[in-house]
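> no sequence for this one, just the structure:
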């Protein structure tokens, strides 16, 4: 059975006197700020932040103001009221995964039910990026004292082309110079032998 808003207002007057963001989100290790609004008539009342329990707050208030605009800090949580804006802010630093859950931001009333708004806090885990191979990037520096590694030289296509041109030049020189000289030597040697024989005969 659904209870109408009018019936809720009659049973719990002032239940909409405090409004909050409903849901807030923060990164792991970061911070989150929650802003809750209240009606002007409650500016001098203490404002609080607590973790929601089965009925109201579990384990009391995490932090609360003394009813003034003075900032209050307790551990990783800070609260500050602004009477001009009729709003107070709660900041949670160094967020942990355990901080995720349901909270109440509200106005404390002595002898009466506290006025509160429910806020759901979510914390996202940190995302670690890595390379596709999972290996650290290679460095070009070599530590001092390390043994030298053999260096492999590679030749480009231009170097290969230059070497082939040198071999062609060597081949041409072989025919242009070396072959004629070799033929001359072969032709001269027999004539030298004949001259020696003639001299011996003389």
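It's in. The model shown is predicted, which means the values in this text are computed figures rather than measured ones. Numbers count the residues shown, from 1 in each chain.
> please make it C-alpha for all contacts and neighbour counts, starting now.
Noted.
> give the contact list for residue 46.
64-68, 107-109 (C-alpha atoms under 8 Å, 6 or more residues apart in numbering).
> with residue 73 instead?
Under the criterion of C-alpha under 8 Å, 6+ apart, the contact list for residue 73 reads 63, 79.
> list of residues touching stretch 23-36?
Contacts of stretch 23-36 from elsewhere in the structure, counted by C-alpha under 8 Å, 6+ apart, are 18-21, 87-97, 105-106, 117, 119-126.
> buried residues, stretch 64-75. List them.
Buried residues in stretch 64-75, counted by 16 or more other C-alpha atoms under 10 Å: 64-65, 67, 69, 73.
> and the strands in this structure, which stretches?
Along the chain, the stretches classed as strands by DSSP state E are 18-19, 23-27, 32-38, 47-52, 57-64, 72-74, 77-82, 87-92, 101-107, 115-124.
> tell me which strands and helices the shortest one is in contact with?
What that stands for is strand 18-19. Applying 3 or more C-alpha pairs under 8 Å, 6 or more residues apart in numbering; DSSP states H and E, we find strand 18-19 packed against strand 32-38, strand 101-107, strand 115-124.
> second structure for comparison follows:
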């Protein structure tokens, strides 16, 4: 009797093999492949979740011994007689899918042959969150100092800029006009100062203050 109990709980003569543990990311798909002895090629293959007593009370999905893919909800199973293996696929993995499972072969006579696999589910990594934490300095290698889009001016900034231009532009024009007027006035004064000297005869000194001439003949 003791020998029968041990054989029932541990029938593992490695007639069915597979991974001891698999990990899937939340929201992704999980595929588990289990191999079997060639003599079980036409037997039904199954996938079940173990209870708290480590027993498979209900099969989640199973084949009919053929290579036809069987699908139920998010789980599918397909047998490959050539490779002597079958694959169980679980789509849209959730945290609730984590636990102990068995992939096994049903026998017509005697107990089933099975292999235990632990399924673990990891949290999904959000690329959006990671990208939002990156600064513009690290996202654009061609612009190490940051050269994003030009800043958008607010309405108040635009009004202030227009008022500033309306004041500074007339002032600048007034300054330029005043400088031009002063320059033209200086040129006029210089021309007036140079005018009497141009009327003197070339080679003749200025007329002396005395009444006698100094070598220049009198004017005709």
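Ah, there it is. Small disclaimer: the values here were computed from a predicted structure and weren't measured.
> quick one: TM-score?
Once superposed, the chains reach a TM-score of 0.62 (TM-score structural alignment, normalised by the length of structure 1), with 154 aligned residues with a C-alpha RMSD of 3.7 Å.
> out of the helices and strands packed on strand 18-19 of structure 1, which is closest to residue 140 of structure 1?
Comparison of those against residue 140 of structure 1 by C-alpha to C-alpha identifies strand 115-124 as nearest, at 37.3 Å.
> any chance you could list what contacts the closest one?
In this structure, residues lying in contact with strand 115-124 of structure 1 by C-alpha under 8 Å, 6+ apart are 14-28, 36, 52, 95-97, 99-109.
> what's near enough to touch residue 103 of structure 2?
Contact criterion C-alpha under 8 Å, 6+ apart gives 16, 34, 45-48, 114-117 as the residues in contact with residue 103 of structure 2.
> among those, who's most crowded?
Ranked by neighbour count (other C-alpha atoms under 10 Å), the contacts of residue 103 of structure 2 have residue 45 at the top, with 31 neighbours.
> please name the nearest non-neighbouring residue to the counterpart of it in structure 1.
Alignment note: residue 45 of structure 2 maps to residue 47 in structure 1; criterion TM-score structural alignment. Distances taken as C-alpha to C-alpha, 6 or more residues apart in numbering put residue 107 closest to residue 47 of structure 1, at 4.6 Å, once the chain neighbours are dropped.
> what lines up against that neighbour once you look at structure 2?
Alignment of residue 107 of structure 1 against structure 2 is given by TM-score structural alignment, with residue 105 as its counterpart.
> and its match, what is it in contact with?
Shown here is residue 105 of structure 2, whose contacts under the criterion C-alpha under 8 Å, 6+ apart are 16, 36, 40, 43-46, 112-114.
> if we use 7 Å, what do you get?
By C-alpha atoms under 7 Å, 6 or more residues apart in numbering, the residues touching residue 105 of structure 2 are 43-46, 112-114.
> state the distance from it to residue 173 of structure 2.
Computed as C-alpha to C-alpha, to the nearest Å, the residue 105 of structure 2 to residue 173 of structure 2 distance reads 98 Å.
> pull the longest helix from structure 2.
Secondary structure assigned by DSSP state H gives helix 155-198 as the longest helix of structure 2.
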